[in-house]
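*Asks:* The sequence and its predicted three-dimensional model are supplied below.
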Amino acid sequence: MSDLIHGGDLISASAHYGIPVEQWLDLSTGINPVPYPVPEISEYCFQQLPYQSAEFKAALKSYYGTEGVAANGTQQIIELLPSVLPSVSQELPILLPDCGYQEHRYSWQQQKRELSYYPATDQKAAELCIQQQLDSGSAMHLLLINPNNPTGLTFSPEQIYRWAEQMQQGAYLIVDEAFIDLSPEQSVLSDYDRFEQLGNILVLRSFGKFFGLAGIRLGFAFANQQILQKLQTELGPWAVNGPAQAVAIAALNDAKWQAEARQKISQNAQATLELWQPLFRKVEFGKLEFGKLDAEFLSSDGLFLTAKLDAKKAKQIYQFLAEQGILIRLVLDEEFNCDLSADKAQSDSKNCLLRSGLVDTQNADQCEKLKRVISELLLTLE
């Protein structure tokens, strides 16, 4: 078994390192560490077939501003996208970020589509690459993960609208907004009239990350009616279980909790950064040097923080933390599309990311454990 454990997989981590699941500090995902308090759920939700209720649809529209299709997590929708886009575009290639949620790439590969990539760790390079592809006049789909997990790359709604206006007929601009809830005004859904007028944007939204309830598996898609109807047909009538609907109705309608959650997430992000800061204390102009450890922060707010650094040191840090019962996310070179790099040896050093989720500042044990282990880690790097 590989020493590398993927995000959230505490069962594998426990088996590999011999540490019970309940003793781990899981910082390997970008899930809110302070989840929405699950309300009391009626027995009715468990007993009846889960047709989507009027209350559920109303809560969805109230929170997102428009009607959409609900599924058992956005993963279920991602798997369907290559086959539900209009038949005239079945063979179109797709332009994706070279680093991001890998299930997007896998779904299109399964359909044997032609894939090309733009760099996801450099804002200017990404925008230039996308614009050049659009200027070429070639018909293609475009995927934006906004903000990108794990690189933090973001695009403004206005930029996305401009790109959508340049897309060829039959091509779609797919925007995965799994982490947009902290800044909902940055969603392309915030200007619904323009979104509807363009008609070629498909938006994915995740429930579990912001609300901290990934286990109930709930996600949404927003697009033109033709695409929504195709998705609904593929998903069937019972794509969202009854208990998940009950929780979502309460959470999506709870504006007070949502506002407080955004404030808490900001506080927890700052606290998490401060806990990591001893490792990166020599930061200057976005760079840091710690002995031979050179790193660059790509994202340091929101639901995760990410640093780019030398692969050898990144593995050392990941391994040390895992042995102490702290799981973070290590993104190695093989998870990038290396065709973008002219120098593979150089790519091995640059294309390695460490991503940490957030601690809950109200959980003293979490904070103390991370602080202690980082202090011990520093001694090994001297």
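*Replies:* Nice, I can see it. Numbering: from 1, shown residues only.

*Asks:* From now on I want contacts and neighbour counts done on CA atoms only, so please keep to that.
*Replies:* Fine.

*Asks:* burial of residue 289, as a residue count?
*Replies:* The number of residues packed near residue 289 is 15, by other CA atoms under 10 Å.

*Asks:* Helix, strand or coil: sort out it for me.
*Replies:* Secondary structure, DSSP: H, G, I helix; E, B strand; the rest coil: residue 289 is strand.

*Asks:* now the strands: where do they sit in the stretch 151-300 of the chain?
*Replies:* 173-176, 201-206, 219-222, 287-290, 293-299 (DSSP state E, counting those that start in this stretch).

*Asks:* Give me the nearest residue to the spatially most central residue of the chain, chain neighbours excluded.
*Replies:* Geometric centre of the chain, nearest residue: residue 149, 4.3 Å, by CA atoms, centre = their mean. Of all residues not flanking residue 149 in the chain, residue 100 sits nearest, at 5.6 Å (CA to CA, 6 or more residues apart in numbering).

*Asks:* Could you check which helix or strand contains the one you found?
*Replies:* Per DSSP states H and E, residue 100 falls between elements, in no helix or strand.

*Asks:* Isn't it up against residue 145?
*Replies:* Yes. Contact criterion CA atoms under 8 Å: residue 100 and residue 145 qualify, at 7.2 Å.

*Asks:* out of those two, which sits in the busier spot?
*Replies:* residue 145 (28 against 22).

*Asks:* contacting residues for that one?
*Replies:* 97, 100, 154, 175, 176, 177, 178 (CA atoms under 8 Å, 6 or more residues apart in numbering).

*Asks:* if we go to 10 Å?
*Replies:* Counting by CA atoms under 10 Å, 6 or more residues apart in numbering, residue 145 touches 96-97, 99-101, 104, 120, 151-155, 174-180, 203-204.

*Asks:* Report how many residues lie close to the residue nearest to residue 46 when sequence neighbours are not counted.
*Replies:* Of all residues not flanking residue 46 in the chain, residue 242 sits nearest, at 6.2 Å (CA to CA, 6+ apart). By other CA under 10 Å, 24 other residues sit near residue 242.

*Asks:* ok, second structure coming up, stack it against the first:
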Amino acid sequence: MSLQPRPGILDIKPYKPGAADAPGIANPVKLSSNENPLGCSPKAAEAFKSASAKLNLYPDGGATKLREAIAKANDLDASRIVCGTGSDELLQLLGRAYLAPGDKVVQSQYGFLVYRLVAMQSGAEFISAPETDYTANVDAILEAAGDDARIVFLANPNNPTGTYISHDEIRRLREGLHATTMLVVDEAYAEYVDEPDYQTAFDLADEYDNLVVTRTFSKIHGLAAVRLGWAYADAAIIDVLNRVRGPFNVNLPAIEAGIAAINDVGFQQRSADENRQGLAYLRQQLAGMGLEVTPSVGNFVLVHFSQTPGKTAVDADAFLTKRGLIVRPVAAYGLPDALRITIGLEDQNRQIADALREFLAA
């Protein structure tokens, strides 16, 4: 073919989402994508349905009412919020706006795969800093970043490990990075965390003009299907993102559902409570079987398997799939001996535990 894309584009392996089907199983239990097992807020669902009466209209290009609702719920400045088609789009926009071929991008060793895609799409150099016990190591990130990193991506909590670093460590990271390095703190799972030393980085985005915080409606709000996310940063960064995003990048039903979701605090609390109980149960059950489970504060667990033939992560995944239980292999993250399992409803968690107990005993 005579027409070729920019160098490096064909080296990109497209992001592969969690599987949704199990061959021969009519209604499998999907625990592969960290979705909210409670669904979404009934108020959000009703708002989405009501929006169907206005599908002939363009949405508000600035998502003004949604930004105002987000700002009120989090005590933030609405003018310093930008909304996107999932937080994924906002990560892509940061790459489009701030990365050039040859720039350096750094993440922790087992960081979210999309960060690598953002770097490769821009022709940037990508470096993964070693982790300690599957947890981001600030010193290692600082060493990898040096004085010339353009962007450092940090998921806190991290996907797929479920680990986090404290607010003090986030501050130490920001203060240790060069002033020309942007720090992007991806807080997709922040609403699930119940740890005394965890704190959102919103205050650091107020303090530093080179720190961005991203959030999503896909997890605790249960709105993964509508693709909705947002970012909070210094006004200058938000101005840049508004210049490179599409003029109507967030659709009207998503805006309406998002406003209802952010205001339904009761649903968010129920989701967090359900997850807390399920997380504790699954960690206790799996550890009791002798499986290594990385301590998680998200809505999933990372479970490690042996390399013994017949008892590997690949074997476990196949065993679960045959029983209609779909989980997430994470070899693409450099974790070939592990599976990521989303916390489901009580019965679903019990099914996973029972199936893995049977697998290990076979």
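*Replies:* Nice, thanks for sending it over. None of these values were measured; they are calculated from a predicted model.

*Asks:* TM-score for this pair?
*Replies:* Here the TM-score for the pair of chains, by TM-score structural alignment, normalised by the length of structure 2, is 0.83; 333 aligned residues with a CA RMSD of 2.6 Å.

*Asks:* hang on, the earlier thing: what lines up against the residue nearest to residue 46 of structure 1 once you look at structure 2?
*Replies:* When structure 2 is aligned by TM-score structural alignment, residue 242 of structure 1 is paired with residue 252.

*Asks:* Over to residue 47 of structure 1?
*Replies:* In structure 2, residue 47 of structure 1 lands on residue 56 (TM-score structural alignment).

*Asks:* How about residue 63 of structure 1?
*Replies:* For residue 63 of structure 1, the aligned position in structure 2 is occupied by residue 73, per TM-score structural alignment.

*Asks:* Hmm, residue 260 and that match touching each other?
*Replies:* No. Taking CA atoms under 10 Å as the definition, residue 73 of structure 2 is not a contact partner of residue 260, at 11.5 Å.

*Asks:* what's the longest helix in structure 2?
*Replies:* The residue-count maximum for a helix in structure 2 (DSSP state H) belongs to helix 265-288.

*Asks:* what span of structure 1 lines up against stretch 220-237 of structure 2?
*Replies:* Residues 210-227 of structure 1 are where stretch 220-237 of structure 2 lands, counting by TM-score structural alignment.

*Asks:* Check stretch 173-187 of structure 2 too.
*Replies:* Against structure 1, stretch 173-187 of structure 2 falls on residues 163-177 (TM-score structural alignment).

*Asks:* just how off-centre is that stretch within its chain?
*Replies:* 20 Å (CA atoms, centre = their mean, to the nearest Å).

*Asks:* what does stretch 229-243 of structure 2 give?
*Replies:* 19 Å.

*Asks:* residues of it that come out buried?
*Replies:* Using 16 or more other CA atoms under 10 Å as the test for burial, stretch 229-243 of structure 2 gives 229, 230, 231, 232, 233, 234, 237, 238, 241, 242.

*Asks:* Wait, residue 257 of structure 1 touches residue 251, no?
*Replies:* Yes. Residue 257 of structure 1 is within contact range of residue 251, at 7.9 Å (criterion: CA under 10 Å).

*Asks:* Could you tell me which residues touch both of these two?
*Replies:* Between them, residue 257 of structure 1 and residue 251 share the contacting residues 36, 37, 211, judged by CA under 10 Å, 6+ apart.

*Asks:* Using neighbour counts, give me the buried entries of those residues.
*Replies:* 36, 211.

*Asks:* Give the residue from residue 73 and residue 260 of structure 2 that has the larger number of neighbours.
*Replies:* When neighbours are counted by other CA under 10 Å, residue 73 of structure 2 and residue 260 differ, and residue 260 comes out ahead with 22 against 12.

*Asks:* Tell me where the stretch 1-150 of structure 2 has strands.
*Replies:* Using DSSP E, counting those that start in this stretch, strands in the stretch 1-150 of structure 2 cover 29-30, 81-84, 104-108, 125-129, 149-155.

*Asks:* can you tell which of the ones you listed is closest to residue 98 of structure 2?
*Replies:* strand 149-155 (7.7 Å; CA to CA).

*Asks:* centre of the chain versus that closest one, how much separation?
*Replies:* 15 Å.

*Asks:* contacting residues around the aligned residue in structure 1 for residue 263 of structure 2?
*Replies:* In structure 1, the residue matched to residue 263 of structure 2 (TM-score structural alignment) is residue 253. Neighbour list for residue 253 of structure 1: 56, 58, 59, 60, 62, 63 [criterion: CA under 10 Å, 6+ apart].

*Asks:* what's the closest non-adjacent residue to residue 213 of structure 1?
*Replies:* Nearest non-adjacent residue to residue 213 of structure 1 (CA to CA, 6+ apart): residue 35, at 6.1 Å.

*Asks:* In a strand, residue 159 of structure 2, correct?
*Replies:* No. Counting by three-state DSSP, residue 159 of structure 2 is not found in a strand; it is coil.

*Asks:* any idea how far residue 147 of structure 2 is from it?
*Replies:* Taking CA to CA, to the nearest Å as the measure, residue 159 of structure 2 falls 27 Å from residue 147 of structure 2.

*Asks:* any idea how far residue 173 of structure 1 lies from residue 273 of structure 1?
*Replies:* The spacing between residue 173 of structure 1 and residue 273 of structure 1, counted by CA to CA, is 33 Å.

*Asks:* re earlier: compute the first-to-last residue distance for the match of stretch 173-187 of structure 2.
*Replies:* 16 Å.

*Asks:* And for stretch 298-314 of structure 1?
*Replies:* 15 Å.

*Asks:* Counterpart of residue 133 of structure 2 over in structure 1?
*Replies:* Residue 133 of structure 2 maps onto residue 122 in structure 1, by TM-score structural alignment.

*Asks:* who's in contact with the match of residue 63 of structure 1?
*Replies:* By CA under 10 Å, 6+ apart, the neighbours of residue 73 of structure 2 are 67, 262, 263, 265.

*Asks:* Sounds good, over and out.
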